[in-house]
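# Next come a sequence and a model predicted from it.
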Amino acid sequence: MHFEFDQSAPIYQQLADQMEEMIFSGLFPEGQQVPSTTQLSQELHINPATVLKGMNLLVDHHLLEKKRGLGMFVKKGAKERIMEKRKEGFYQNYVVSLIKEATKLQITEDHLLSLIQRGYQNGNTQN
């Protein structure tokens, strides 16, 4: 488990984002207990309140659940919730802007679909 922090966002948000990625990648499988607030704050040398704020974001997003007296655990269905959130983000961040640019270039829907198919056929990496 490795965390990296920078100045791009508040530490609690970066912690939540990185823990979300760990859940998504399977480092923290569904049903598994995650490190405690105390463990993380000591290991990362950050304020326990900051860690708790980040973890509470994950609770609010239904990715972690608190079990009284036991700690926090990855909630069942967390990976699927992350996937759905990221799909919607992909649509908003990429598809919408792709369609706007295609419209400016007068690329029809059929032509755009053929370009996307060509991208898949070329292994997604060639122009």
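Perfect, I can see it now. Residues are numbered from 1 along each chain as shown.
# CA only for contacts and neighbour counts going forward, please
Noted.
# residues contacting L63?
With contacts defined as C-alpha atoms under 8 Å, 6 or more residues apart in numbering, L63 is in contact with E20, V74, K75, K76, G77, A78, K79, R81.
# ok, structure two:
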Amino acid sequence: MVGVRDDGRPLFLQIAEQLEDSIIDGSLPEESKAPSTNELAAFHRINPATAANGINKLVADGLLYKKRGVGMFVATGAREALLERRRNAFAEKFIAPLVVEARRLGIDTEDLKKMIDTWGDDS
């Protein structure tokens, strides 16, 4: 796990995002035990309440659930839910402005697809 950094966003959101990244990349698989609040706080050298806020965000989003007396676990379907959410965010942040600019430049959909295929070609 990478440490939090001062990027202007609240630390609890950075903690939540790092846990999300671990779910997406499979290092924190579905139905596995998530790090505890104290583990996160010690690792990142932050207040346990801040770490708890990050975990609670993921609980509120339905990505983690609590097993009483055992800890927090990754919910079934969490990875797919995160992938869908991030794909949508990617489309809003990158694809929508790309399409708007392409239209402004007179680039039709087929030419835009060809441009993307050319840039994405590894050969």
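Cool, the structure landed. These figures come from a predicted structure and were not determined experimentally.
# picking that back up, narrow the contacts of L63 of structure 1 to those in helices?
Judged by DSSP state H, these include E20, A78, K79, R81 as members of helices.
# before we move on, the earlier item: let me have the contacts of L63 of structure 1 in JSON lines, extended by distance to G119 of structure 1 and neighbour count.
Shown next, in JSON lines, are those (distance: C-alpha to C-alpha, whole Å; neighbours: other C-alpha atoms under 10 Å):
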{"residue": "E20", "distance to G119 of structure 1": "29", "neighbour count": "22"}
{"residue": "V74", "distance to G119 of structure 1": "36", "neighbour count": "23"}
{"residue": "K75", "distance to G119 of structure 1": "36", "neighbour count": "20"}
{"residue": "K76", "distance to G119 of structure 1": "35", "neighbour count": "16"}
{"residue": "G77", "distance to G119 of structure 1": "32", "neighbour count": "13"}
{"residue": "A78", "distance to G119 of structure 1": "31", "neighbour count": "21"}
{"residue": "K79", "distance to G119 of structure 1": "27", "neighbour count": "22"}
{"residue": "R81", "distance to G119 of structure 1": "28", "neighbour count": "15"}
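# Can you name the two of these that sit furthest apart?
By the measure C-alpha to C-alpha, E20 and K76 form the most distant pair in these, at 13.6 Å.
# Could you look up the SS state of the most far-flung residue of structure 1 relative to its centre?
Farthest-out residue of structure 1 from its mean C-alpha position, per C-alpha atoms, centre = their mean: Q106, at 33.7 Å. Counting by DSSP: H, G, I helix; E, B strand; the rest coil, the backbone at Q106 of structure 1 sits in coil.
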